[in-house]
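[1] predicted model follows, preceded by the sequence.
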Amino acid sequence: MHTAWHMDAAEFAAARIALGLSQSAIATALGVDQGTISRWESGKVRIPAAIQLALATLKENLEPMPENRRPRILIADPVAPEGIEMLRTAGDVDVNTGLAADTLIGIIGNYDALVVRSETKVTRPVIEAATRMQVIGRAGVGVDNIDLDAATERGVIVVNAPQGNTIAAAEHTLALLMALARHVPQADASMRSGKWDRKNYLGTEIRGKTLGIVGLGKIGSEVARRAVAMEMRVLAHDPFVSAERVRALGVESVDFEQLIMLSDFITVHPPLTASTQGMIGEAEMARMKDGIRLINVARGGIIDEAALVAAVASGKVAGAAIDVFTAEPPRDNPLIGDPRIIVTPHLGASTAEAQERVAVDVAEQIVEVLAGKPARYAVNAPMLAPETLKVIQPYMAAAELLGSVATQLVTGKLESIEIEYYGEIAEHDITPLRASVIRGLLRPISEENVNMVNANLVALSRGWNIEERKRTSHDTFLNLIHVKVGTTESEVTVGGTVEHGHPNIVIINGLDMDLVPEPGTFLLACDNEDRPGMIGRVGTLLGGWDINIQSMQVGRRGRRGRALMAIAVDESPTPEQLGAIEAIDGIYNVRLVRF
């Protein structure tokens, strides 16, 4: 029995592209609408046998695609039409949303550019199949659905739209603040239930009230501007934004403790990292003013959800407004059960203008890249010259490591950064090394993507002044990177090199070290008095807590002077355990570093 052969989605798309026809053109030729073509190529609808025959006829009668073809652009997720129209000026655009992974892999080799939001996963296999790809555009901010390493390896530029939703998120924050102050959703619900109840919804004016902003990045800064315009007193805490930047916004820079104790409203805008997870919990809420109101339009988990529910129930917190949750959509979340907590379904970026803005922003950059111009918001580094890459690449990981260690060792507001390069690496373009240091400085406290394309802009936006010096040689090492970070409270220096292909920390605060970090492990940096028994006391505590010591280095400034114990451990001590170590007589302070 003869079985008819059926063309699949990838084969249909490949045949169409080989003919040099856009989706619109082939739809006209076959007598169907463009939406039908999109559904066929997404694999959602089976391609009729008659269409397969018609396509074969077209192949016989059309000339092959010329070599000087227009670029082809695939839009794999829904984006605003304004962005699509802009892309049509630069190439032939196909809109195929909801593609299965194997279908995407089957057709992606026919395209020069790809546009996605968060739904489509641009994995290594997809990028490896994208043999013509020049640029991938993320219509939004986060790029965790794109394999950046694979893209960079293949020289594919990845761009995003980091400022597209800034205003939308800032305005939503202020909308929730106003709703909290005047009980808007609660009063609305009361009236819809048939009541006319004015006395239970007595509000408060925001003029003259104190707003605390945790995190003064793009969104936090826009919130600050608007709050100042509404005559609020604004306190801000962000140790990685310069004092000049804070003053320019017309707000007061305070430490975290002052902010939580003095504010009438608090809104959080840092990224979700290990250090910001649960940063406002039961203990912090206990130290706040009675009747405090809290807002989170950033990331779920920055405010401890269970602690917030309890604080609202007790009356300590008068109300809260939450747009983001630890699990989305939230299921059986007690935040939703208390009418004093206003909840919205992650609407921070959900405005027509924001969606249009990110689509147009990404489209403009794709047009620029396809024309051979640099992108404004590239999130991965372009290819380096081979001779530079050979020398510099092994040291990029070391530079990032040094920046990360420095950030985790200092306390206080960052004021100065100095980077010195020694040896052969100083004879080459050190832009990638500078970018790697900046990336490392931000890694423990931010999710921002940094590379040599945007490193200077990132540093400038935070008010960082970075001094660099090149030295032809070092007394001890053939190549060395030395990073010095100064803050309002402390100063730290770290030096590193590469040995046997691995980053090696060889200097901490002027003391010789020999640390080869393993990813996922931790370092205890104990500043202590150099006297007998110090190592044993710390080791005994760690052993009692079942924390395994991987290695240890000790540096000292002369006999019985100040010393540094650098203890690499497999498990992270708790804050309480760190406090117990710091309480040992002769220990001045302890810092935990995650590798």
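    Here it is on my side, so go on.
[2] make it CA atoms for all contacts and neighbour counts henceforth
    Will do.
[3] ok, how many other residues are close to D238?
    By other CA atoms under 10 Å, the residues close to D238 number 24.
[4] isn't it right next to G215, touching?
    Yes - judged on CA atoms under 8 Å, D238 makes contact with G215 at a distance of 5.1 Å.
[5] report the distance from stretch 536-556 to the chain centre.
    34 Å (CA atoms, centre = their mean, to the nearest Å).
[6] check which residues of that stretch are buried.
    For stretch 536-556, a neighbour-count test (16 or more other CA atoms under 10 Å) marks V538, G539, L542, I549, M552, V554, G555, R556 as buried.
[7] could you tell me the end-to-end distance of that stretch?
    Distance between the two ends of stretch 536-556: 17 Å, counting by CA to CA, to the nearest Å.
[8] ok, now stretch 273-285?
    Distance across stretch 273-285, first residue to last, is 20 Å (CA to CA).
[9] on that earlier part again, among the buried residues of stretch 536-556, which are in strands?
    I549, M552, V554, G555, R556 (DSSP state E).
[10] strands along the stretch 51-200 of the chain, start to end?
    72-75, 92-95, 113-116, 135-138, 157-159 (DSSP state E, counting those that start in this stretch).
[11] A398: which of the ones you listed is closest?
    Checking these against A398 by CA to CA gives strand 157-159 as the closest, at 23.7 Å.
[12] tell me which strands and helices the closest one is in contact with?
    Contact here means 3 or more CA pairs under 8 Å, 6 or more residues apart in numbering; DSSP states H and E; on that basis strand 157-159 packs against strand 135-138, helix 148-153, helix 352-370.
[13] need these in JSON lines (columns: distance to D338 and mean neighbour count).
    Output for these, formatted as JSON lines (distance: least, CA to CA, whole Å; neighbours: other CA atoms under 10 Å):
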{"stretch": "strand 135-138", "distance to D338": "37", "mean neighbour count": "26"}
{"stretch": "helix 148-153", "distance to D338": "42", "mean neighbour count": "18"}
{"stretch": "helix 352-370", "distance to D338": "30", "mean neighbour count": "22"}
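[14] picking that back up, will you turn the strands of the stretch 51-200 of the chain into CSV that also has distance to G579?
    Formatted as CSV, those follow (distance: least, CA to CA, whole Å):
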stretch, distance to G579
strand 72-75, 53
strand 92-95, 57
strand 113-116, 46
strand 135-138, 43
strand 157-159, 43
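[15] put this beside the first:
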Amino acid sequence: MVKILANDGIDPVGKALLEQAGYTVDTETIPQDKLVEALQHYDAITVRSATKVRQELIDQCPNLSLIGRGGVGMDNIDVDYAREKGIAVVNTPAASSHSVAELVFAHLLTGVRFLQDANRKMPVEGNTNFNGLKKAYAKGMELKGKTLGVIGFGRIGRATAAMGLRLGMKVVAYDLFPFTGHISLTFQGDVSVDIPVETVSFEEVISSSDFISLHTPFADKPILGAAEFDMMRPGVGIVNCSRGGTIDEQALIDALDSGKVGFAGLDVFDNEPTPLAALLSHPKISLTPHIGAATNEAQERIGEELAGLIIAHFSK
């Protein structure tokens, strides 16, 4: 019987599908330093972003046949090494796209209406400085008619672009792999409109956007740093719901303090789970604790997709 350790949990729908296929699924979280011993009794492990599956762990668990990632990014797994060892590595890149895109716009709408600061100050000053706060937040901005720059035009980048188009934004996008095609927008369930989209240069996205959203995997160095901020329009808004390390955090703080960047929305950080204190306390930053895929709907889709991939693997 196939035994699976879902160390970071799995949606009940996915667990039920696996059990219906005759597999045993354990969802008790094993601490990282106890994983080697525990995994001697399992054929597969599924993780999200918390558990790390590195070379040392892989070497000590020769019985592992599959590593599953419930989500998109796999920088917590030594993917190439695992595959060299004959271990299948799978993830669920499509399941969370809409949820992440919605979070991007939660941060954008928060930033253009100063909600991150208002939500801090209203409980403290709302009954003593109401008119002062009203004046402080009087220069909000609409997203309609503005230019959204999308860096990384995979599934999540395109879902984010589609949401921007629905709000009446202009979209410019950059990807390492150029794209020319269209994005289909569906309204009221059965009305569909195709919008032509093609990628442009990185420099054009940086220099022409009113707002920039990152949707790239982890890189060896930040994608956005001081030089890139210098190229941007004054007052630009930056959102990162992709990976920590893709923005130079100190350069971002400097750009926020100077006014070059109007606001930022951050769901991911360099030093998770202990982000830089200066980011957490900055009045121009909207903050969430890496929850891009943390919706009931996304987790159900992830569980279903992951279960299907596991069943297909062990059915060969």
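    Looks like it arrived, so ask away. None of these values were measured; they are calculated from a predicted model.
[16] sorry, back to before: of all the helices and strands packed on strand 157-159 of the first structure, which one is nearest V593 of the first structure?
    helix 148-153 (24.8 Å).
[17] mean shift between the closest one and the second structure?
    Its aligned residues in the second structure lie a mean 5.2 Å from helix 148-153 of the first structure after superposition (mean CA distance after the TM-score superposition for the first structure).
[18] any idea how far that helix is from the middle of the chain?
    For helix 148-153 of the first structure, the distance to the chain centre is 17 Å (CA atoms, centre = their mean).
[19] before we move on, what about stretch 251-271 of the second structure?
    With CA atoms, centre = their mean, you get 17 Å for stretch 251-271 of the second structure.
[20] again with stretch 59-74 of the second structure
    Here stretch 59-74 of the second structure shows a centroid-to-chain-centroid distance of 20 Å under the convention CA atoms, centre = their mean.
[21] closest one to Q23 of the first structure among the strands of the stretch 51-200 of the first structure?
    Among those, the nearest to Q23 of the first structure by CA to CA is strand 92-95 (5.9 Å).
[22] nearest to Q186 of the first structure among the helices and strands packed on strand 157-159 of the first structure would be which one?
    Across these, Q186 of the first structure has its closest neighbour in helix 352-370 (26.3 Å, CA to CA).
[23] residue range for the helix or strand following that closest one in the second structure?
    Note on helix 352-370 of the first structure: by DSSP states H and E, the next helix or strand toward the C-terminus is helix 386-409. Counting by TM-score structural alignment, helix 386-409 of the first structure lines up with no residues of the second structure.
[24] ok, stretch 494-503 of the first structure next?
    With TM-score structural alignment applied, stretch 494-503 of the first structure matches no range in the second structure.
[25] so for that stretch, what gets flagged as buried?
    Applying 16+ other CA under 10 Å to stretch 494-503 of the first structure flags V494, G495, G496, T497, V498, P503 as buried.
[26] from the residues you listed, which land in strands?
    Among those, the ones falling in strands (DSSP E) are V494, G495, G496, T497, V498, P503.
[27] measure the fourth one to A139 of the first structure for me?
    Distance of T497 of the first structure to A139 of the first structure, given as CA to CA: 38 Å.
[28] over to the fifth one?
    Taking CA to CA as the measure, V498 of the first structure falls 38 Å from A139 of the first structure.
[29] dump the ones in strands among the buried residues of stretch 536-556 of the first structure to JSON lines, plus distance to G486 of the first structure.
    Below are those laid out as JSON lines (distance: CA to CA, whole Å):
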{"residue": "I549", "distance to G486 of the first structure": "30"}
{"residue": "M552", "distance to G486 of the first structure": "26"}
{"residue": "V554", "distance to G486 of the first structure": "23"}
{"residue": "G555", "distance to G486 of the first structure": "21"}
{"residue": "R556", "distance to G486 of the first structure": "21"}
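[30] alignment lookup: A219 of the second structure to the first structure.
    Matched by TM-score structural alignment, A219 of the second structure corresponds to T273 in the first structure.
[31] check the gap between its match and I302 of the first structure for me.
    Taking CA to CA, one finds T273 of the first structure at 9 Å from I302 of the first structure.
[32] of those two, who's got more company?
    Neighbours around T273 of the first structure and I302, counted as other CA under 10 Å, are more numerous at I302. The numbers are 26 against 17.
[33] I figured the more buried one hits A274, correct?
    No - in this structure, I302 of the first structure is not within contact of A274 by CA under 8 Å, at 9.8 Å.
[34] translate I253 of the second structure into the numbering of the first structure.
    By TM-score structural alignment, I253 of the second structure lines up with V309 in the first structure.
[35] mind checking how far the helix or strand encompassing that match is from the chain centre?
    Using DSSP H and E, the element containing V309 of the first structure is helix 305-314. Offset of helix 305-314 of the first structure from its chain centre (CA atoms, centre = their mean): 28 Å.
[36] could you list every helix and strand in contact with that helix?
    Using 3+ CA pairs under 8 Å, 6+ apart: helix 305-314 of the first structure touches helix 282-286, strand 317-322.
[37] just to revisit the earlier point, and the match of A219 of the second structure, how far is that from I508 of the first structure?
    According to CA to CA, T273 of the first structure stands 25 Å off from I508 of the first structure.
[38] also V485 of the first structure?
    12 Å.
[39] so the match of I253 of the second structure touches L335, yeah?
    Yes - with contact defined as CA under 8 Å, V309 of the first structure counts as touching L335 (6.1 Å).
[40] picking that back up, farthest pair within the buried residues of stretch 494-503 of the first structure?
    Within those, V494 and V498 form the most distant pair, 13.8 Å apart (CA to CA).
[41] not counting its neighbours along the chain, what's nearest whatever residue of the first structure lines up with G244 of the second structure?
    Under the alignment (TM-score structural alignment), G244 of the second structure pairs with G300 of the first structure. Closest residue to G300 of the first structure apart from its sequence neighbours, by CA to CA, 6 or more residues apart in numbering: F325 at 3.9 Å.
[42] the one you found touches R299, doesn't it?
    Yes - using CA under 8 Å, F325 of the first structure makes contact with R299 at a distance of 6.9 Å.
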